[in-house]
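J.: sequence and predicted structure below; questions after.
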Amino acid sequence: MISPFILFNPLKARRFVRRFEFFGKLLLRVVPFIEEDLEVLDPRIKAHVYLSSAFLSAFVYALFFPLLLFIATWGAKELWFVELAVFLYMFFFILVINIVYPRAKVQDMSKKIDRDLSFILNDMLIQLRSGVLLYDALIITSTSNYGMASKKLKRVVSRINEGYSDAEALGELARTIRSNFMRKTLWQLSTAMRVGGDVTDVLESIDKTVKEYNERELKRYLEKVNLLLFGYLLLGAVVPAIFLVTGVIVSAIMDIEFSELLIAVVLVSSLLVQAFLVGFIRTSKPAVIE
């Protein structure tokens, strides 16, 4: 399943989802980029069908929460606007998640491909230098344990077995893949094969570029982590401590009482800031150290 909040599979429940295609086609005008994302994830899924399923799933999920609130507050008619607000909030929240999730998944896939690309290039270089043909090298790397990159290369091998030339199969994958370095590798290999160039030189050049890029990304990440750790200590520990100590001193001198709610807000805000910074550090990791 592309999104964890999709209740109706766009492939298996297509006949049922088709009844809501109007909403899917309307959403597709607002978010046309999702068509490219779905093409990368699963070409069988049509964008308007997926969006129809996303709309219907969000509606069903959103009904559940105000229904619980209605049962819990049975007889309180004045809370209808709260139930409506909860429904609208949950509906748009889940709908947005369903819309952006495919793009997040594609980006995660690209990071994994970039992470494994250097190993694939080294593997192919060793094989080509030892006299192995490019087609055989593609078969070996596609069946090796290089994660998503190996799965993508299996498509190239499959196309070649169907009768496509090596250059055509590589170019076809380059048009659909989102990984910048993988796309560059495929295009340059395809071009080199069309003009009769040396494939080994192409792989060596790209491998050098990938390694230099990974080194730069690692240095940038370490610099960013140092700054974020300083912010983590400052906003997550120092500022709340200073606020509480200052509050105690001011309340003792000026006879001002700080409410428990204010203290709770400060502590919860501190925890949220810490969680945000930890999450940001985690998500900004370059692919090379994942």
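T.: In hand now; what should we look at?

J.: every contact and neighbour count from this point should use C-alpha atoms.
T.: Noted.

J.: other residues contacting stretch 175-186?
T.: Residues outside stretch 175-186 that contact it (CA atoms under 8 Å, 6 or more residues apart in numbering) are 39-40, 106-107, 110-111, 113-114, 117, 170-171, 173-174, 202-203, 206, 210.

J.: swap in stretch 216-224?
T.: So stretch 216-224 is in contact with 284-286, 288, going by CA under 8 Å, 6+ apart.

J.: now do 10 Å
T.: Applying CA atoms under 10 Å, 6 or more residues apart in numbering, the set of residues contacting stretch 216-224 from outside is 210-212, 214-215, 225, 227-228, 281, 284-289.

J.: what are the boundaries of the helices in the stretch 51-200 of the chain?
T.: For the stretch 51-200 of the chain, applying DSSP state H, counting those that start in this stretch gives helices covering 80-129, 134-142, 148-161, 166-176, 180-195, 199-233.

J.: could you dump those to a markdown table with mean neighbour count?
T.: Putting these into a markdown table (neighbours: other CA atoms under 10 Å) gives the following:
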| stretch | mean neighbour count |
| --- | --- |
| helix 80-129 | 18 |
| helix 134-142 | 18 |
| helix 148-161 | 18 |
| helix 166-176 | 19 |
| helix 180-195 | 18 |
| helix 199-233 | 15 |
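
J.: try this one next to it:
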Amino acid sequence: MPSPFDSEKLQDSARVLSSPAKRLLLMFPDLEWDLKRAGYEMGAVEYMGVVLFITIAAFGITTSVMAIPMFIAQTEVDPYITAGIPIIVTLFAFFYFLFMPRLTVMREGRLIDKDLEYMLKDMQIQLTAGVPLFNILANIAAGGYGACSKWVGDMVQEVESGGSMRDVLNNYGMLSPSEHMRRALWQIANAMQTGSDIKTALVALSNDIRQEKENKIKMYGQELSLWGLVYMITVIVAPSMGVTLLVVLSSFIGGAMINMDLFWGVLGGVIVFQLVFISIIRSKRPDIG
């Protein structure tokens, strides 16, 4: 997959930062491997240089956006805010772009795992029918299995270009962002080398994937019970009992504690919590295809 930073102009601009990029790269030795697994067609030094260039640009732009309006309006602003916001934005930009290849690998791994079980079952059926392995991979590439088909399609192109089937399986297994896909490719390569039955290995792997999905569903159901209790306490019990308690207490001090701002504040807090709660539940939901 091409990198979003493959622009030649961007890389040329960042080339002046190669020296600090090399020194900084010592702190992140896994970046080269993450770039390979993510399919980025650039080296670690070039990528780190681009990250540094974007970080410096983010700092300059944020500082300008903060300083120019203050200069025009001739207003005084807290220096901690003036310096803090550009620093926070700069740090966020640096770490976000630095770990973007790893995030890409994780996202690609989830997409592969989503359809991998169905792909393996299709392979089992074709193996039972006596279809040759290369034809099976070609059928999978055109079979509409999402990221799995794309990954297998790249393997088919490598083999058609003259690569050894076993070497291609081993290489793509090493680069695979999915642990299950890695095991599947390596088991197929192993079976080819030893002459054992490929179908048996795929059946065992399919069962493992199915069992893992069932375990994820059970764990998610158990978590939902706890989150349901948290939701009920925070959204239903706490606001109603809290407001009632404040009304009772305010009767002893002349009602100074109760006003419309309090009720609007409680309503706003409940709405914000529900939005955050929905986001958390969605993020924890297992993507099992």
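T.: All right, it came through fine. Since the model is a prediction, treat every value here as computed from it, not as a measurement.

J.: rewinding a little: quick one: which of the contacts of stretch 216-224 of the first structure is nearest to Phe59 of the first structure?
T.: Within these, proximity to Phe59 of the first structure (CA to CA) peaks at Ser284, which comes in at 32.7 Å.

J.: now do the contacts for the closest one.
T.: 221, 224-225 are the contacts of Ser284 of the first structure under CA under 10 Å, 6+ apart.

J.: what distance separates the start and the end of stretch 38-46 of the second structure?
T.: 15 Å (CA to CA, to the nearest Å).

J.: if I pick the residue most central in space within the first structure, what's in contact with it?
T.: Among the residues of the first structure, the one closest to the centroid is Ala104, at 2.4 Å (CA atoms, centre = their mean). The contact partners of Ala104 of the first structure, by CA under 10 Å, 6+ apart, come to 37, 97, 110.

J.: residue in the second structure paired with the first one?
T.: This means Asp37 of the first structure. Asp37 of the first structure maps onto Asp34 in the second structure, with residues paired by TM-score structural alignment.

J.: the helix or strand hosting its match vs the first structure, average distance?
T.: For Asp34 of the second structure, the host element (DSSP states H and E) is helix 31-38. Compared with the first structure after the fit, helix 31-38 of the second structure shows a mean deviation of 1.8 Å (mean CA distance after the TM-score superposition for the first structure).

J.: OK, contacts around Val100 of the first structure?
T.: Listed by CA under 10 Å, 6+ apart, the contact set of Val100 of the first structure reads 3, 31, 33-34, 37.

J.: buried ones among those residues?
T.: Neighbour counting with 16 or more other CA atoms under 10 Å marks 34, 37 as buried within these.

J.: hmm, back to that, just put the contacts of Ala104 of the first structure in TSV and tack on distance to Phe276 of the first structure.
T.: Shown next, in TSV, are the contacts of Ala104 of the first structure (distance: CA to CA, whole Å):
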residue	distance to Phe276 of the first structure
Asp37	27
Ile97	18
Ser110	24
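
J.: between those residues, which is closest to Leu235 of the first structure?
T.: Of all the contacts of Ala104 of the first structure, the one with the least separation from Leu235 of the first structure (CA to CA) is Ile97, at 29.0 Å.

J.: what about that closest one, distance to Ile113 of the first structure?
T.: Separation of Ile97 of the first structure from Ile113 of the first structure (CA to CA) stands at 24 Å.

J.: next one: Leu79 of the first structure
T.: For Leu79 of the first structure, the distance to Ile113 of the first structure (CA to CA) stands at 51 Å.

J.: likewise Leu203 of the first structure?
T.: Distance of Leu203 of the first structure to Ile113 of the first structure, given as CA to CA: 16 Å.

J.: also Val17 of the first structure?
T.: Plainly put, Val17 of the first structure is 33 Å away from Ile113 of the first structure if you go by CA to CA.

J.: again, but for Arg183 of the first structure
T.: 10 Å.

J.: same question, Ile139 of the first structure
T.: For Ile139 of the first structure, the distance to Ile113 of the first structure equals 17 Å [CA to CA].

J.: please apply the same query to Arg155 of the first structure.
T.: According to CA to CA, Arg155 of the first structure stands 14 Å off from Ile113 of the first structure.

J.: same deal with Gln274 of the first structure?
T.: Counting by CA to CA - Gln274 of the first structure and Ile113 of the first structure are separated by 30 Å.

J.: same deal with Trp187 of the first structure?
T.: Separation of Trp187 of the first structure from Ile113 of the first structure (CA to CA) stands at 16 Å.

J.: thought Phe263 of the second structure was touching Val243?
T.: Yes. Proximity of Phe263 of the second structure to Val243 meets the contact threshold set by CA atoms under 10 Å, at 8.1 Å.

J.: which helix or strand contains Val243 of the second structure?
T.: Going by DSSP H and E, Val243 of the second structure is part of helix 238-250.

J.: quick one: that helix aligns where in the first structure?
T.: Mapped onto the first structure using TM-score structural alignment, helix 238-250 of the second structure spans residues 239-251.

J.: buried residues in the matching stretch, which are they?
T.: Buried residues in stretch 239-251 of the first structure, counting neighbours by 16+ other CA under 10 Å, are found at 240, 247.

J.: other residues contacting that stretch?
T.: For stretch 239-251 of the first structure, contacts defined as CA under 10 Å, 6+ apart pick out 233-235, 252-253, 255-258, 263, 266-267, 269-270.
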